[in-house]
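In: For reference, the sequence and a predicted model appear below.
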Amino acid sequence: MSVNFEGQVAIVTGAGNGLGKSHALALAKRGAKVVVNDLGGARDGVGASASAAQQVLDEIISQGGDAIAHGANVAIYAEVEDMVNQAMARWGRVDILINNAGILRDKSFAKMPLDDFKLVMDVHVMGTVNACKAVWGIMQEQGYGRIMVTTSSSGLYGNFGQANYGAAKMAVIGLMNTLGIEGEKYNIRVNALAPAAATRMTEDLLPAEILEKMTPEAVTAGALTLCHEAAPSRMILCAGAGGYSSAKMFETDGIYLSPEQQTPEEVVANWQALSNEENQRALESGFKQSEKFLKKAQQYFSS
């Protein structure tokens, strides 16, 4: 199956460098009209410059593509809304949103100022929320949309010194899961990418010989599969150094304790049974957990 984006309009946030730049160039190469968004700050979020986005824009135009650049700070909704309005004024639709913009302010939790925690949350979480909100009504009306959020292994599994980043990257999974449910009847599919790549965000974290294998292009191959017409929904795709896998949250089948047994002592005593992974499964929504527990209770009281 050929993956192409002819006639589609894509917005890529944080597209001035690294993964965002790779995503934007690949979308343009495959026919998409692209909004290249980048505030142009340093990786800790300080400063602003139009040069990075302009360079990507120039590269797309030189290769015969169609694009505009916009320096919206994704943490400020009015600026994101202006970016989307410019895309609509030029092309009349928005088909794809790739939420890639992000910053790092790594420190152990004990040493981390709360301002650093809040800023990372604002950029990663509210930046993603703002962009999704700005395009949501458009995608509903046109009956089509593909949205990708960017998560991280730091959010899925934790990483020392990244309490702020990890919390933010897990938060966007909750957003993805709910938007995927709400968008289904409008043919809006929402997915998450967990990338591992050599970018300015990781350049001082890994040895050079490892970084050279972790190309942004390898991750972009995964990103584009989450944004095309036949994309799945509510999937977490992990990609890095040519490796691809999916991550999913599973819940054990669990146990039922009768009313007289519902004490912490009984929960501890049955820890092995409630943790048994034999019949674990992924739940389609939060209500499915309540449904499971209620069925167990009904079985007890009807027996």
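Out: Thanks, I have the structure now. The structure displayed is predicted, hence computed values, not measured ones.

In: from here on, contacts and neighbour counts on C-alpha atoms
Out: Fine.

In: quick one: residue 272 is in a helix?
Out: Yes. Per DSSP: H, G, I helix; E, B strand; the rest coil, residue 272 lies within a helix segment.

In: Could you tell me how far it is located from residue 233?
Out: Residue 272 sits 33 Å away from residue 233, taking C-alpha to C-alpha, to the nearest Å as the criterion.

In: Also residue 41?
Out: Using C-alpha to C-alpha, one obtains 32 Å as the distance from residue 41 to residue 233.

In: Please compare the first structure with the one that follows:
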Amino acid sequence: MRFDEQVAVITGAGAGLGRAYAIALAERGAHVALIDAGIADPNAVLTQDSGLIKTAQTLTELGAQTLSFKLDVRDSVGLNDAVKTILARWGHIDIVINNASIHRPCAFEDLSYAQWQQQLDIDVNGSFMLTKLVWPEMKRQGYGRILMSCGASALYGDRHESCFSTSKMALIGLVNSLAIEGMDSNICVNSITPHALTQMTEHHLSPLVKPLFSTSSVNAVMLFLTSTLAPTGQHLLVAAGSVSHGKFTESQHMRITDAECNPNVIHAHWHELKQARPYQVHPSGEAQVTAWAKRSAGEHHIVIE
């Protein structure tokens, strides 16, 4: 699978999975724009030891064309300037990988508003702003691939992860809606929930299993979701060679009459409701509302199309 002459923009590209993504795309012919906040001090100068510089040097050694931006994704002006520079250099943007994030577990009672806002600003607002900037260009060219980076904590919850899981789950909703809006313009929007051995995760993995969590399977999924063959509106989970498809489903519904509309009825049927099958998948929120309407209309002898 090749990406010759395609232009990819990757945030959080100085280390970890962002760096792995950049190398994988560059090896397959893509031009890669790297965005990373770099050093914590916004006034600091990039050194030869910085992750952003190292990633750029690696891509250059691979023969890839690259641009680097020491930039915090919360900086809307800086993102705008970066997109302008990329378009001036290469004329188009085909792939955006919103990978930048932070991970600072914290008990909910100790979580400050500043911590909460920082997480949302980086994960959600940063992804929104970059995607918003490239969206008109992708619509104009009739092609685009956008990938949001999620986390298992968002899908299932974890202790001391309320901040991280909230911001990452917000990206799932963004994917679901943007995929529908981008469909007519061949813009595919998906999410990846990866886990690999990086600086962010090395303290959460046992030494026994660390060798299992390479970036190989994660890169394979990333490349598929950013390729010309990509689906849209999909959520893939990948780690340690395991790939699975995640989606929200609705179990078989139960009907309650107007006379039964009280919480005791729900409680009485909770076990069967919780275990109900089969599962149904709805392609959009509107489809779910339509399903609710049809179920009720049939019982009230109302005919709807």
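Out: On my side now, so go ahead. These numbers come from a predicted model, not from an experiment.

In: What TM-score do the two superposed chains give?
Out: Scored by TM-score structural alignment, normalised by the length of structure 1, the superposition of the two chains gives a TM-score of 0.94; 299 aligned residues with a C-alpha RMSD of 1.7 Å.

In: between residue 272 and residue 233 of structure 1, which one's more packed in?
Out: When neighbours are counted by other C-alpha atoms under 10 Å, residue 272 of structure 1 and residue 233 differ, and residue 233 comes out ahead with 24 against 11.

In: from memory that one sits against residue 189, does it?
Out: Yes. Taking C-alpha atoms under 8 Å as the definition, residue 233 of structure 1 is a contact partner of residue 189 at 4.8 Å.

In: what do the two both touch?
Out: In terms of C-alpha atoms under 8 Å, 6 or more residues apart in numbering, residue 233 of structure 1 and residue 189 are both contacted by the residues residue 180.

In: what are the ranges of the helices in the stretch 101-250 of structure 1?
Out: Taking DSSP state H, counting those that start in this stretch as the criterion, the stretch 101-250 of structure 1 carries its helices at 114-121, 127-142, 153-157, 163-183, 208-211, 216-225.

In: Which elements pack onto the longest one?
Out: When contacts are defined as 3 or more C-alpha pairs under 8 Å, 6 or more residues apart in numbering; DSSP states H and E, helix 163-183 of structure 1 sits against helix 114-121, helix 127-142, strand 145-150, helix 153-157, strand 188-196.

In: Compare those and give me the one nearest residue 99 of structure 1.
Out: Closest of those to residue 99 of structure 1 is strand 145-150, at 4.9 Å (criterion: C-alpha to C-alpha).

In: Tell me the buried residues in that closest one?
Out: Along strand 145-150 of structure 1, these residues count as buried under the neighbour rule (16 or more other C-alpha atoms under 10 Å): 145, 146, 147, 148, 149, 150.

In: got it, and stretch 191-198 of structure 2?
Out: Within stretch 191-198 of structure 2, the residues scored as buried using 16+ other C-alpha under 10 Å are 191, 192, 193, 194, 195, 196, 197.

In: Counting neighbours, what do you get for residue 8 of structure 2?
Out: By the criterion of other C-alpha under 10 Å, residue 8 of structure 2 has 26 neighbours.

In: Residue in structure 1 paired with it?
Out: Under the alignment defined by TM-score structural alignment, residue 8 of structure 2 corresponds to residue 10 in structure 1.

In: Secondary structure of that match: a strand, I assume?
Out: Yes. Following the definition three-state DSSP, residue 10 of structure 1 is counted among the residues of a strand.

In: and it, how far is that from residue 228 of structure 1?
Out: The spacing between residue 10 of structure 1 and residue 228 of structure 1, counted by C-alpha to C-alpha, is 11 Å.
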